[in-house]
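Novice: pasting the sequence and the predicted coordinates here, then a few questions.
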Amino acid sequence: MFTVSRRNLASLAFGGLASMASGASAAIPPINRPGKSLIKLAVAAYSFRRLLDFKTKSPPTMTMEQFAEWTAGLGLGAIEPTSYYFSETSNAAMAKYKLYCAKLGLDITGTAVGNDFTTPDATKQKSQLQLVNDWVEKCSILGGKTVRIFAGNLTKGDTLAQAQERCINAIGQSCDHAAKFGVILALENHGGITANVDDLLTLVKAINHPNFGINLDTGNFRTADPYADLEKLAPYAVVVQLKTEMHPKGKDKEPANLKRLVAMLNKVNYRGYLAVEHEANEDPKEGVTRAITELKTLVGGGI
C-alpha cells in the first residue's frame, strides 16, 4: 500500500523548495512525450452547470445527452462529462452514455469528482476514498483516461504537513486502485492546500506514482503571476482545463491570453486534451463557442 510519513514529507518539502530556490528541477521528472505537441480540444460539462444541475429547485434545462450533441455540433471530438451531472450513475448508465457518445463520434476524456482528501475525520476520509475509487471504475467504463480530483482545504487546528500527509496517502492509495483500470488521477490546482504552486509541487514530488499527474486549471491561481505558476506545473499535466478568465492577486478578473497558454503547452510538448471549462458570467454557449473558435486557430483544428 502507498504510504508516506510526515518525516519523509518534511524532507521532500524542504528538498523541493530548496531546489526551486537554486533553480534546479522541481518535483518528479516531467512527463516524457515524444513527437510534436498535440492538443485535442474538448468541452467540460461544468461549463453548463447552471443548465445541467438537477439538484436545485429548478429542473435542468439540458441533459448530458444534449450536452454531448451540442459539443459534437461544434465540430469537436471529445467531452469531459463532470460526475455531478449524471442523473443516474450505475455502471450500466455509464456504458449507455459511452455508446451514445461513440455514435456522435465523441471521445470521453475522463471525468471529475469533488473529493476532499485532507479531512482529519477517518470515516469521512474512507468515504472520500470510496468516492474516487468508484469514479475511477466508472471512468474506465466510459472509456476515459483521467479522473480530476481535489486535494482539499486546511482544517482549523490542522497543520499543513498533517493535511499534506493525509492527502498524499489517500491519493497514493487511489492511484494504486486506478492502476488496475488504466486510469490516471489528475490533481487540480484548486485552492486549499494547492493554492500555492510550491506546496502543490511538494505533493507531486511525494506521490510520484505512474497513475498520477496534474489537471492544469488555467484560471485557478490567484497569485501575483498565475502564468508563471502554470508554467511550473505544465510539465506534469495529463489533462488541461482552460478557463477564459484569469484573476491575478490584487487585480480584477481579466481575459485569459489563450495564445500564451497554448504556447506554454507547446513548449512542454503537451499531448492530450484541453477542455474548455467556462465560468464567465455570460451565456455558456456563446462563451464556449467563442473560446473554441479561437483555440482552433491556435492548435490547428483541435480535433
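Specialist: Alright, I've got the coordinates.
Novice: from now on I want contacts and neighbour counts done on CA atoms only, so please keep to that.
Specialist: Noted.
Novice: can you tell me the SS state at residue 215?
Specialist: At residue 215, secondary structure determined by DSSP: H, G, I helix; E, B strand; the rest coil is strand.
Novice: could you report the neighbour count for it?
Specialist: 26 (other CA atoms under 10 Å).
Novice: swap in residue 165?
Specialist: By other CA under 10 Å, the residues close to residue 165 number 22.
Novice: ok, and the closest non-adjacent residue to it?
Specialist: Closest residue to residue 165 apart from its sequence neighbours, by CA to CA, 6 or more residues apart in numbering: residue 6 at 5.9 Å.
Novice: check contacts around residue 256.
Specialist: By CA atoms under 8 Å, 6 or more residues apart in numbering, the contact list for residue 256 reads 243, 244, 245, 246.
Novice: let's bring in a second model and compare:
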Amino acid sequence: MTSDITFGFSSYSFHSKLSTGEMTLPQVIEWVAASEGEHLELAVLGDDPSSPIPNIASDPAYVAQIRAAAEAAGVPLTNLAVGADLSSGDPSILEAQIERVKKYVDLAELLGITRMRHDVVPHAGHEGDDTPLFEQVLPTIVAACKQIAQYAATKGITTSLENHGFFVQSAERVRRIIHAVDEPNFLTTLDVGNFVCVDETPEVSVAQNVPYAMVVHFKDFYLRPADAAPGAGWFRSRGGKHLRGAVVGNGDIDLRAVARAIEESDFAGFAAIEFEGWEDCLLGCERGIAYAKSLFA
C-alpha cells in the first residue's frame, strides 16, 4: 500500500483563464503555491509563440521567466505534455515529428522538468474496427518512441505516452507500446478518466497500467447512455456514450475504486488534477484536489 503521492495540477485545468488572459502562467503558479497543490505540470497546446504555456516557439527569455517563477514560488514543474503524431508512413513527415518532439525534450531540460508526455497519434479516432490499422502502424510508433526515449535518457528525462487519443486510449494498446519500446525511461502518463472514452472500466484499466505509470492524472466525467439526449456540450465515447468533464469527485467514475487500485500498487510519485468541467476552473481545482487527497487519507 502507498500513500506517497504528491498532488498538484495540470496547467490544462486553468485553460479557461489562461486562454482569455484572465490569468497569466506566473499567476497560476502563485495560485498553486497558495493552494493544496504541490506541483504543476505544463500541457502544451501548440507551437505558438504567443501561448502562455512555454513551447518550442516561445521566446527563450519567457521560458527562463517561467522556470524562475516556479522556483521562486516553490512549485516544482513536474511534467511537460505535448501533442505529436508518430504514426505517419511518410518518412519525411515522421522524421520531422521526431525532431520536433526532441526539441521539446530540450525545452523540458531548460525548464528543469525531468518527465515528459508526448502523444503518438492525433486525438481523433478511426471508425469501425481499427485493429488492423493499429497493427500496421505499431512498429512505426514503437521505433519513434524508442528513438525519442533514448535521446531523452541522455538528459535524464523520462518520456511517456498517455491513454489519450481514441486510437491508443485502451489499456492494452498502451501496454503493448510500452513493452515493445522496452526502454527503462519510457512509461505512461496514466489518466484515470480517459479510459471511459473507449468504454473501459477505469478501476480495471488503472490496475492494469499503474505498474507502468510515470505520473497519474485525476479526472472525472459525467456519463450518460448512448440513447440519452443530454444536450449541447457533451462528446461521445467510442461506443457512443455521452461524456462531459466534471469536478473530480462530482462525476460518475468510481474514483474510490480507482484509488484502491493505485494504493494496492507500488506507485509513488506525482498526481495531477486535470479539470475539464464547466465550473469556474479555480473552484474545480480547489474542490477536485481536496476530494482526490481525501481518497488517500
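Specialist: Perfect, thanks for sending it. The shown structure was predicted, so the numbers you read here are calculated from the model rather than taken from an experiment.
Novice: what about structure 2, which of the contacts of residue 256 of structure 1 hold up?
Specialist: Retained in structure 2 by both residues aligned by TM-score structural alignment, their matches' CA atoms under 8 Å are the following of those: 244, 245, 246.
Novice: my read is that the first one contacts residue 284, right?
Specialist: Translated: residue 244 of structure 1. No. Look at residue 244 of structure 1 against residue 284 with CA atoms under 8 Å: they stay out of range, at 11.1 Å.
Novice: now do the SS call for the equivalent of residue 240 of structure 1 over in structure 2.
Specialist: Using TM-score structural alignment, the equivalent of residue 240 of structure 1 in structure 2 is residue 216. Following three-state DSSP, the label given to residue 216 of structure 2 is strand.
Novice: thinking again about what came up before, what residues are shared contacts of residue 244 and residue 284 of structure 1?
Specialist: Each of residue 278 lies in contact with both residue 244 of structure 1 and residue 284 under the rule CA under 8 Å, 6+ apart.
Novice: what span of structure 2 lines up against stretch 134-148 of structure 1?
Specialist: With TM-score structural alignment applied, stretch 134-148 of structure 1 matches the range 103-117 in structure 2.
Novice: go on, stretch 98-112 of structure 1?
Specialist: Using TM-score structural alignment, stretch 98-112 of structure 1 pairs with 67-81 in structure 2.
Novice: likewise for stretch 159-172 of structure 1?
Specialist: Here stretch 159-172 of structure 1 aligns to structure 2 at residues 133-146, judged by TM-score structural alignment.
Novice: and the matching stretch, how far from structure 1 on average?
Specialist: Stretch 133-146 of structure 2 differs from its equivalent in structure 1 by a mean of 1.2 Å after superposition (mean CA distance after the TM-score superposition for structure 1).
Novice: ok, and what's touching that stretch?
Specialist: 86-89, 98, 120, 167, 177, 180-183, 186.
Novice: what about residue 81 of structure 2, how many neighbours?
Specialist: 25.
Novice: pretty sure it contacts residue 54?
Specialist: No. Using CA under 8 Å, residue 81 of structure 2 is not in contact with residue 54; the gap is 10.9 Å.
Novice: need the residues touching each of those two.
Specialist: residue 44.
Novice: so residue 102 of structure 2, which state does it fall into?
Specialist: Quick answer, by three-state DSSP: residue 102 of structure 2 is helix.
Novice: Three-state assignment for the closest residue to it other than its chain neighbours, please.
Specialist: Distances taken as CA to CA, 6+ apart put residue 148 closest to residue 102 of structure 2, at 6.3 Å, once the chain neighbours are dropped. Look at residue 148 of structure 2: counting by three-state DSSP, its state is helix.
Novice: what about residue 148 of structure 2, distance to residue 161 of structure 2?
Specialist: 12 Å (CA to CA, to the nearest Å).
Novice: who has more neighbours out of the two?
Specialist: Taking other CA under 10 Å, residue 148 of structure 2 and residue 161 do not tie; residue 161 has more neighbours (28 against 21).
Novice: aligned against structure 1, show me the partner of that one.
Specialist: Using TM-score structural alignment, residue 161 of structure 2 lines up with residue 187 in structure 1.
Novice: all strands of structure 1, in order?
Specialist: Counting by DSSP state E, structure 1 has strands at residues 38-44, 78-80, 107-108, 110-112, 146-149, 184-188, 212-217, 237-242, 245-246, 254-255, 271-276.
Novice: I'd like these written out as a markdown table, with distance to residue 92 of structure 1 added.
Specialist: Shown next, in a markdown table, are the strands of structure 1 (distance: least, CA to CA, whole Å):
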| stretch | distance to residue 92 of structure 1 |
| --- | --- |
| strand 38-44 | 22 |
| strand 78-80 | 19 |
| strand 107-108 | 16 |
| strand 110-112 | 16 |
| strand 146-149 | 19 |
| strand 184-188 | 22 |
| strand 212-217 | 27 |
| strand 237-242 | 26 |
| strand 245-246 | 37 |
| strand 254-255 | 41 |
| strand 271-276 | 25 |
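Novice: OK, contacts around residue 190 of structure 2?
Specialist: Residues in contact with residue 190 of structure 2 (CA under 8 Å, 6+ apart) are 162, 163, 206, 209, 210, 213, 214, 215, 216, 217.
Novice: show me what contacts the residue mapped onto residue 265 of structure 2 from structure 1?
Specialist: Under the alignment (TM-score structural alignment), residue 265 of structure 2 maps onto residue 268 of structure 1. Contacts for residue 268 of structure 1 (CA under 8 Å, 6+ apart) come out as 37, 234, 235.
Novice: which of those residues show up in structure 2 as well?
Specialist: Retained in structure 2 from the contacts of residue 268 of structure 1, counting by both residues aligned by TM-score structural alignment, their matches' CA under 8 Å: 234, 235.
Novice: what's the closest of the contacts of residue 268 of structure 1 to residue 51 of structure 1?
Specialist: Residue 51 of structure 1 has its nearest neighbour among the contacts of residue 268 of structure 1 in residue 234, at 31.1 Å by CA to CA.
Novice: just checking, that closest one touches residue 263?
Specialist: No. The criterion here is CA under 8 Å, and residue 234 of structure 1 misses it with residue 263 at 11.0 Å.
Novice: pull out the buried residues from the contacts of stretch 133-146 of structure 2.
Specialist: Neighbour-count burial (16 or more other CA atoms under 10 Å) applied to the contacts of stretch 133-146 of structure 2 gives 86, 87, 88, 98, 120, 167, 177, 181, 183, 186.
Novice: all helices of the stretch 151-297 of structure 2, in order?
Specialist: Using DSSP state H, counting those that start in this stretch, the helices assigned to the stretch 151-297 of structure 2 run over residues 171-181, 202-209, 255-263, 281-294.
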